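Colleague: Quick one: sequence plus predicted model below, questions after.
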Amino acid sequence: MSGALQTLTYADAIRAGFEYAMARNPKCFAIGQGLWSPWYVGNSMKDLDKRFGKERVIDTPVSELATTGAAVGAALNGYHPIVVHPRMDFMILAADQIVNQAAKWRHMLGGKVSPTVTIRAIINRGGEQGAQHSQALHSWYAHIPGIRVLMPATAADARDMLIAAAQSPDPVMYIDDRWCYELTEDLPPAADVDVRSIAPIVRRSGRDVTIAAASFSLALALGAAEKLAEEGIDAEVIDVRQINPLEPALIIESAARTGRFVAVDGGWSTCGLAGELIACVAESVPPAKLRAPLLRVTLPAAPAPTSAPLEKLYYPTSETVAHRVRSLFA
């Protein structure tokens, strides 16, 4: 990519991804709840209905199942819909359309037809919203063969992964986190992106410990790495980016080299992404190369609280991550 850099927030970058994808493909459209309202999706879709018309940016009644089913059906008929779920919690109501329909049709039809649908799931936590409005359920969907799961952690990836999803021949779940929306980055002009090129990447090089994370958890990992650097601990931080299919080779190589590994995730431990990352390392790195036990930093095994003081205890911070890493050097 070449051209002048443009400073964009993560939320602005999502909008830029929509704009690029829809401008280049007249069969790409957005559908979902609250798409004409900044209250639902922030400025991540501001004025797209004015740019492309309300027949391509479709604000629907509140029915997660119906909007997702319509998008999957349109995808099977040659369109490239992006269905938007302003809260991942309530996307559960569309689980059948995602798990039993979108993820299965290419397999069941012998590869002759694929539902080219992007499912945008928004994680929206904090602010005393409580247990039913605060869930990061990415591990649920990463468990399902047949659907790609992307988790952008930077403004560049927020734009480029959405473009990749909209151009993908596979069904894709694109998961953005509102805690990332104010992150800012200087981006070159947008370009086509092959979803198959999205793999883990080193965001910070280091020699003493490997920390792997995705989405907002990457910010915690990078913050922890800065704190640890002041204490003489050099942490390597890896952004996982695409959690299904997961390509762990870079993570395994790094953990084998540093001898210490910590997985940071915004979900719970049980059957979660952090456990999967640890399993990849445990299965591939000889025990003799590991200098310390493998660790994970996740949410406590409880629903999210509503109380602000309890939220401060519930959600991990960069200091939480740094504290766990320090224990490996005790």
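Modeller: Okay, I see it. Numbering: from 1, shown residues only.
Colleague: can we go C-alpha only for contacts and neighbour counts from here?
Modeller: OK.
Colleague: Excluding chain neighbours, what is closest to Thr67?
Modeller: Residue nearest to Thr67 in three dimensions, not counting chain neighbours: Gly32, with 6.1 Å by CA to CA, 6 or more residues apart in numbering.
Colleague: Just to check, that neighbour is in contact with Gly69?
Modeller: No. Taking contact to mean CA atoms under 8 Å, the distance of 11.1 Å between Gly32 and Gly69 leaves them out of contact.
Colleague: For the two, indicate the residue with more neighbours.
Modeller: With neighbours defined as other CA atoms under 10 Å, Gly32 and Gly69 compare such that Gly32 has more, 25 against 19.
Colleague: That one and Met45: what is the separation?
Modeller: Separation of Gly32 from Met45 (CA to CA, to the nearest Å): 12 Å.
Colleague: and if you look at Asp194?
Modeller: As defined by CA to CA, Asp194 lies at a distance of 23 Å from Met45.
Colleague: the more surrounded of those two?
Modeller: Shown here are Asp194 and Met45; by other CA under 10 Å, Met45 has more neighbours (24 against 16).
Colleague: Tell me who's in contact with the more buried one.
Modeller: Ile14, Arg15, Phe18, Leu35, Trp36, Pro38 (CA atoms under 8 Å, 6 or more residues apart in numbering).
Colleague: mind running it again at 10 Å?
Modeller: Under the criterion of CA atoms under 10 Å, 6 or more residues apart in numbering, the contact partners of Met45 comprise 11-19, 30, 35-38, 57.
Colleague: here's the one I want to compare it with:
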Amino acid sequence: MIQALNSALDVMMARDDRVVVLGEDVGYFGGVFRVTAGLQTKFGKQRCFDTPITECGIIGAAIGMAAYGLRPVPEIQFADYIYPGLDQIISEAARIRYRSAADFICPLTIRVPFGGGIFGGQTHSQSPESLFTHVTGIKTVIPSNPHDAKGLLIAAMEDNDPVIFMEPKRCYNGPFDGYYDRPAKSWADHPDADVDEGYFRVPLGQARIVREGGDLTILAYGTMVHVAHKVIDEHGIDGELIDLRSLVPLDIATIEASVRKTGRCLIVHEATRTSGFGAELSALVQERCFYHLEAPIERVTGFDTPYPHSLEWSYFPGPIRIGEALDRLMRE
């Protein structure tokens, strides 16, 4: 996935000289996860450059660049660091098109590694996606595999509105099945790791049916797509797994069609439960599919606690908790 994201940036910087990459250590060092490796050497220090350690400044400067006509792609090293820039994102980036009666747009893509799985503790592991889905004017995109990572990032960079592009860190080097005691897997030979070298787009707002089925619908995104897929296979359930890919805009048509077919719905995400995006999904499914539901909608999420460093693998929605939810749904 790191290579795919790097390729997307490379392709777009070559196609459009308005694309500018900025952030802490993105230049000479190539980013803390090496997603921007080689870009400064290839495109120069005016197109890919390091910034001071000031998220408010990075995002504020990028918004100014976007309003001026550039297409900046700032990197925030970890999602946990983005909070000092929230006022800039909410009060400026999200509203500039409306406030200016479309005289100004904000074609800004903020790349944000998020989620746990690397023993980063409370300040390197959070999943704050619902903060952004709540704000009108911002798009929120979360890939789960290399192919989608490249295609979605290119689509985000071409979009005329601000996009929060959240990258699940645990998927950078391979799919993640949720088992702590297993070695990390590689993307090698995975069907979603077949990534074209050139330009291609994956449209924003278009979910993907990862696995078709008739027993129940599972809604997931990012890392949890792989965990849920593994649990479905282990339990032998004919589950239909949907990778949302984009939370805003949301492909509600695909969700609705699936739940109407299966009659059951399980929602899985790593973020805390209360006010997590799963609550919005549950409400939408309830509103649109009530008479088709054969069981209550289930959610398996992170707990409503500060992120527990030492208990990280218990905090995750893992195979045990997801499996228990599947069993409950199938008994109804």
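Modeller: Sure, I can see it. On a predicted model such as this, the values are computed, not experimentally measured, just so you know.
Colleague: what's the counterpart of Gly78 of structure 1 in structure 2?
Modeller: Across the two structures, Gly78 of structure 1 finds its equivalent in Gly69 of structure 2, going by TM-score structural alignment.
Colleague: and if you look at Ala191 of structure 1?
Modeller: Looks like Ala191 of structure 1 aligns to Tyr199 there (TM-score structural alignment).
Colleague: since we're on the spatially closest residue to that match that is not a sequence neighbour, how many residues are nearby?
Modeller: Distances taken as CA to CA, 6+ apart put Val11 closest to Tyr199 of structure 2, at 6.4 Å, once the chain neighbours are dropped. Applying other CA under 10 Å, we find 17 other residues in the vicinity of Val11 of structure 2.
Colleague: downstream neighbour of the host helix or strand of Val11 of structure 2 in the secondary structure list?
Modeller: Following DSSP states H and E, the helix or strand that holds Val11 of structure 2 is helix 2-15. Tracing the chain past helix 2-15 of structure 2, the next element assigned as helix or strand by DSSP H and E is strand 19-23.
Colleague: now that following strand: which residue numbers in structure 1?
Modeller: The alignment of strand 19-23 of structure 2 onto structure 1 (TM-score structural alignment) spans residues 28-32.
Colleague: what's the mean deviation for that stretch versus structure 2?
Modeller: Overlaying structure 2 shows stretch 28-32 of structure 1 at a mean distance of 0.5 Å from the equivalent residues (mean CA distance after the TM-score superposition for structure 1).
Colleague: all strands for structure 1, in order.
Modeller: Taking DSSP state E to define them, one finds strands in structure 1 at 6-9, 28-32, 57-59, 80-85, 118-123, 148-150, 172-177, 184-187, 201-204, 209-213, 235-239, 242-244, 261-268, 295-299.
Colleague: May I see the ones you listed organised as a markdown table, with distance to Trp140 of structure 1 added?
Modeller: Compiled in a markdown table, the strands of structure 1 are given as follows (distance: least, CA to CA, whole Å):
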| stretch | distance to Trp140 of structure 1 |
| --- | --- |
| strand 6-9 | 28 |
| strand 28-32 | 21 |
| strand 57-59 | 27 |
| strand 80-85 | 16 |
| strand 118-123 | 12 |
| strand 148-150 | 10 |
| strand 172-177 | 11 |
| strand 184-187 | 29 |
| strand 201-204 | 23 |
| strand 209-213 | 17 |
| strand 235-239 | 19 |
| strand 242-244 | 11 |
| strand 261-268 | 10 |
| strand 295-299 | 15 |
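Colleague: for those strands, which one sits closest to Leu222 of structure 1?
Modeller: Of all the strands of structure 1, strand 235-239 sits nearest to Leu222 of structure 1, with 6.6 Å by CA to CA.
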